[in-house]
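*Asks:* predicted model, plus sequence, below.
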Amino acid sequence: GELATNLAHSLDLIQQAVARGAKLVVLPELASSGYVFKSREEAFAASETIPGGPAVTAWSEIAAEHGLHLVAGICERDGAKLYNSAVLIGPKGYIGTFRKVHLWNEENLYFEPGNLGFPVYHTEIGRIGMAICYDGWFPESYRLNALQGADIVCVPTNWVPIPGQVPGREAMANILAMAAAHSNSIFIACADRVGVERGQPFEGQSLIVSYTGWPVAGPASRDKEEIVIADVALGEARRARNWNAFNQVLRDRRSDVYDEMLGSEVKRGWY
């Protein structure tokens, strides 16, 4: 709920990342508002419209200043509806929005399920898709991005501990991200938060995963704020999809045996 403070802190972190050479920055889920709401009224008060709200305006200004692409989680207001959303911003301003498709726990009290699908945006640095937190538990989220040509999926997230997790074991979300990157030949960049909000602990462990499935940065700390940076060539995700003389992970799908996911508006031969 400390909107101005959170926004100022995000801008400071973006500046730090830019100073280290970042060209694409990913911030956590609901980065400007916080996550644990007490009521829908509180969530509504912490929301803003896209793209005209204060956070998107400030993020657009810093992106323009540094020639930056930026993905950030935000509490979006659209009329009387609220969405747990992510915005993609480039050097020329706002590019597009993703609305979280799979709502987690009490998010169902405040937010509408996302209704924009999994859009992939063509940018100067590559094809960028988005997902948010619990979306990563569904293989379809990453597959639909990959089928639409995504080079990287940016994941603002607020991961929480999972039942059965052994103390000290890496986050389940890390394992899922690695598997999805490998099985779709895409980069995945997950930005999580640390600390405790209103009694809810968060897992941290932000990471950037190569199309090979192996992390190229992170996992970050579980309990300390940290920026993870990797130098990657996004085009490699498409260039290296042929694993050997016979196998290409997207081409080898047997859509004669299982569903083509026609709702993704994917046409055969796109990839």
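*Replies:* Everything's here; your move.
*Asks:* only C-alpha atoms from now on, for both contacts and neighbour counts.
*Replies:* Fine.
*Asks:* buried set for the helix or strand harbouring Met178?
*Replies:* Here Met178, judged by DSSP states H and E, is contained in helix 172-184. By neighbour count with 16 or more other C-alpha atoms under 10 Å, helix 172-184 contains the buried residues 173-174, 176-184.
*Asks:* quick one: residues contacting the spatially most central residue of the chain.
*Replies:* Centroid-nearest residue in the chain, with C-alpha atoms, centre = their mean: Val155, separated by 1.5 Å. Counting by C-alpha atoms under 8 Å, 6 or more residues apart in numbering, Val155 makes contact with 26, 28, 130-133, 188-191.
*Asks:* surely it is in a strand?
*Replies:* Yes: under DSSP: H, G, I helix; E, B strand; the rest coil, Val155 falls within a strand.
*Asks:* quick one, strands of this structure?
*Replies:* Counting by DSSP state E, the chain has strands at residues 24-26, 69-78, 81-90, 93-99, 120-123, 126-130, 152-156, 187-191, 196-197, 200-201, 207-209, 215-217.
*Asks:* now the helices for the stretch 151-271 of the chain?
*Replies:* Using DSSP state H, counting those that start in this stretch, the helices assigned to the stretch 151-271 of the chain run over residues 172-184, 236-239.
*Asks:* for Thr97, which of those is the nearest?
*Replies:* Taking C-alpha to C-alpha, helix 172-184 is the member of those nearest to Thr97, at 21.2 Å.
*Asks:* what inclination does the closest one have with respect to strand 187-191?
*Replies:* Between the axes of helix 172-184 and strand 187-191, defined by axes from the mean of the first three to the mean of the last three C-alpha atoms, to 10 degrees, the angle is 160 degrees.
*Asks:* out of the helices of the stretch 151-271 of the chain, which gets nearest to Ala220?
*Replies:* helix 172-184 (10.7 Å).
*Asks:* tell me the two of the contacts of Val155 that are most distant?
*Replies:* Farthest pair in these, by C-alpha to C-alpha: Pro28 and Ile188, 13.8 Å.
*Asks:* can you tell which of the strands of the chain is closest to Asp252?
*Replies:* Of those, nearest to Asp252 by C-alpha to C-alpha is strand 187-191, at 19.4 Å.
*Asks:* packing partners of that closest one?
*Replies:* Strand 187-191 makes packing contacts with strand 24-26, strand 152-156, helix 172-184, strand 207-209 when contacts are defined by 3 or more C-alpha pairs under 8 Å, 6 or more residues apart in numbering; DSSP states H and E.
*Asks:* hold the first one in mind and look at this next one:
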Amino acid sequence: MSRRSSVLWKIFTIEDQVKNLARCDICRQLFSYKTSISNLKKHLLKKHPTVQILDNVIRYDPEQIQEHQNDPSSDITTEDIQELDEEKCEILEQRKVHRNRKRSPLWNIFIQKSNNSKVAICKICKKELCYNSTTTNLHKHLKRKHPNVILKDEEEINKEENRSRSPSRSPLPNSTFEVYVEAPDQDHQYVTVELPGSTFSSLMDPIEVPSLVPISVADNIHLKEENYKRRQLPHIDDIIRKLNIEDQQQIKQLLYGTNYEVLKLPTTIVQQVRNLRFELASYKFLSAPEQVRTPRLIRLAALQITLPLPTSTPIIEMRKAIHDRAAEAIEIASQVNVNIFCLQELWTSPFFLCTGEKYPWCEYAEPAESGPTTEFLKELAKKYNMVIISPILERDELHNDTVWNTAVVIDNHGDVLGKHRKNHISRVTGFNESTYYNEGNTGHPVFQTDFGRIAINISHGRHHPLNWMMFGINGAEIVFNPSVEAGAESELLWNIESRCAAMNNSFFTCAINRVGTEKFPKEKFGHLYGSTYVTAPDGTRTPGLSRTRDGILITEFDLNMCRRARDFWGFQTTRRLDLYAESFAKVAKLDYQPQIIKK
């Protein structure tokens, strides 16, 4: 039998007979075939393994080859089939080896732009890079632009995730648990169902259960263990990063606004922060230059931390450990020229208010002007030329040892500029803060510093719009809101209230929260969801810090933005203080009658 023309020429076209060049009709790529066509076969099997040629179908599985071999009209010869089978086996073996090859940890940092492209996108800076047949270009980019990034392969990441999860769980007892769930098939109606212990264990694993979504769990002694809590989402941006670049930009614009950008810090600082186990985020609010006034640029820093030691640690030892942790953060802030540094509410102690117990917890209270915490921070403020806001539990020894929830303001010269006591006290279900201290008696003071006029709206005062407004009326340009917040109900409000206050009053706000879960002998309080953020007067805000990690948020902005926001919105000219002053005077009287018009 005479040798027939290879079926490959159904796919390739001779481009140049002199130079022996053939072009693939599928991808238009040129190949040299010279004395044999093995080069063309390799290309076809490697790049187009699923190619079919109707009438003369070539599909490399035994059944199809047998069909064509038995078909007298087929152009495929026995020799062709044997050659192609050999080539295919060789290529498939190469593919098998390639599949078993360990995936480069680079692809945890880069994503391929599209399936067939040789362009990768850096997840950190969003830059597009060509990588051709090797990833050398990606390695160079990482080394040059992100020298502090540590490459970890999937095996390492999985090990870390397993370590971060709770250790082996003891099996739940053979009892039922009431679980409050959302039933998607019933128009999102909430129902209570009973689950056996084994089913409940699987439900609490970090696995999506399609039919039942846990919302809350009835109180049960076995669920007090941290082992049975669901993993917390570290960061909303972890979800956003799963979108393509264009969608990421649109989502961030809707969530945060457009007038901000990442503030670049020295790589040495980034590495130092990493070694100290802090998350570091830095942003800059953008503002247009003015013709008359010079910019009043400042940098502020906000700190959120977990307790470094168990709540049962002796008070002096605990306070020292917390001081040391804060000192690390303040030193970092000083290296990037931060002007104002604010700590979280009652930062020198566990948040013991949830226990309802007095001792030993009341021993954390200390004098505002001369206590150990203030003396400690005065040295740092002077050393680093930094204003420091220190929200502590104050013991007023001159007035019958009264206890207050107080923010002490230490100026950049190391002097106590003043203090403000919390105006509004939480009385929500679970615990009552008035068990420990009274409502504040300091009004709405604004502190004139070398870096602008600042005020502190402590914790629960965030829920009261008039509290914010009075700080603004008294001239505040930045209002800090140090807090201790936990729970889904609170988190719904967290991202709204401080942001609204900034827009309504034309000043900057900085909302600061704790992070973690604090365990006490009879109670535990959490999850404290962190998420510290800053808002500009125009409503633009920074992304929040982590919901699960210690973090430092650094923000740079121009205080002149306050006046520009007032000029744009004109809220100060439309708020009608006289109208509301008269109305409030009437409401405050016992014989007040609501203004209701009836038929």
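*Replies:* All right, it came through fine. All figures in this text were calculated on a predicted structure; none of them were measured in a lab.
*Asks:* average offset between the helix holding Met178 of the first structure and the second structure?
*Replies:* Taken over the aligned residues, the distance from helix 172-184 of the first structure to the second structure averages 0.8 Å (mean C-alpha distance after the TM-score superposition for the first structure).
*Asks:* what range in the second structure does that helix sit on?
*Replies:* Using TM-score structural alignment, helix 172-184 of the first structure corresponds to residues 493-505 of the second structure.
*Asks:* contact partners of the matching stretch?
*Replies:* 462-463, 465, 468-469, 472, 481, 508-511, 535-539, 541, 571.
*Asks:* stretch 269-276 of the second structure too?
*Replies:* So stretch 269-276 of the second structure is in contact with 148, 279-280, 328, 332, 335, going by C-alpha under 8 Å, 6+ apart.
*Asks:* quick check on those: which are buried?
*Replies:* Applying the neighbour count, that is 16+ other C-alpha under 10 Å, the buried entries in these are 279-280, 332.
*Asks:* from the residues you listed, which land in helices?
*Replies:* Ile332 (DSSP state H).
*Asks:* what is the nearest of the buried ones among the contacts of stretch 269-276 of the second structure to Tyr580 of the second structure?
*Replies:* Nearest to Tyr580 of the second structure among those, with distances taken as C-alpha to C-alpha, is Leu280, at 43.3 Å.
*Asks:* so for the closest one, what's the nearest residue that isn't a sequence neighbour?
*Replies:* Distances taken as C-alpha to C-alpha, 6 or more residues apart in numbering put Ile552 closest to Leu280 of the second structure, at 5.0 Å, once the chain neighbours are dropped.
*Asks:* surely that neighbour meets Arg325?
*Replies:* No: using C-alpha atoms under 8 Å, Ile552 of the second structure is not in contact with Arg325, being 11.7 Å away.
*Asks:* of these two, who's got more company?
*Replies:* Ile552 (25 against 16; other C-alpha atoms under 10 Å).
*Asks:* roughly how far apart are the more buried one and Thr374 of the second structure?
*Replies:* 21 Å (C-alpha to C-alpha, to the nearest Å).
*Asks:* next up, the contacts around the equivalent of Trp404 of the second structure over in the first structure.
*Replies:* Matched by TM-score structural alignment, Trp404 of the second structure corresponds to Tyr83 in the first structure. Taking C-alpha under 8 Å, 6+ apart, we find Tyr83 of the first structure in contact with 75-77, 99-100, 111-114.
*Asks:* how much space is there between Tyr83 of the first structure and Ala45 of the first structure?
*Replies:* 13 Å.
*Asks:* which neighbours do the two share?
*Replies:* In contact with both Tyr83 of the first structure and Ala45: no residue, using C-alpha under 8 Å, 6+ apart.
*Asks:* just give me the match in the second structure for the residue nearest to the centre of the first structure.
*Replies:* Match for Val155 of the first structure (TM-score structural alignment): Asn481.
*Asks:* before we move on, the earlier item: which of the contacts of Val155 of the first structure are still contacts in the second structure?
*Replies:* Comparing those with the second structure on both residues aligned by TM-score structural alignment, their matches' C-alpha atoms under 8 Å, the contacts found in both are 130-133, 188-191.
*Asks:* make a PyMOL selection of the buried ones in those.
*Replies:* Only the buried members of these enter the following PyMOL selection, criterion being 16+ other C-alpha under 10 Å:
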select buried, resi 130+131+132+133+188+189+190+191
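*Asks:* can you redo the helices of the stretch 151-271 of the first structure as TSV with distance to Glu65 of the first structure?
*Replies:* Listed next are the helices of the stretch 151-271 of the first structure as TSV, based on distance: least, C-alpha to C-alpha, whole Å:
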stretch	distance to Glu65 of the first structure
helix 172-184	31
helix 236-239	28
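*Asks:* between those, which gets nearest to Asp256 of the first structure?
*Replies:* Closest among those, using C-alpha to C-alpha: helix 172-184, at 18.9 Å.
*Asks:* contact partners for Ser141 of the first structure?
*Replies:* Contacts of Ser141 of the first structure by C-alpha under 8 Å, 6+ apart are 118, 131, 135.
*Asks:* sorry, back to before: can you say which of the contacts of stretch 493-505 of the second structure are buried?
*Replies:* Going by neighbour count (16+ other C-alpha under 10 Å), the contacts of stretch 493-505 of the second structure have 462-463, 468-469, 472, 481, 508-511, 535-539, 541 buried.
*Asks:* one step back: against Arg143 of the first structure, how distant is the residue nearest to the centre of the first structure?
*Replies:* Val155 of the first structure is 14 Å from Arg143 of the first structure, by C-alpha to C-alpha.
*Asks:* can you check Asn242 of the first structure too?
*Replies:* With C-alpha to C-alpha as the criterion, Asn242 of the first structure and Arg143 of the first structure are 17 Å apart.
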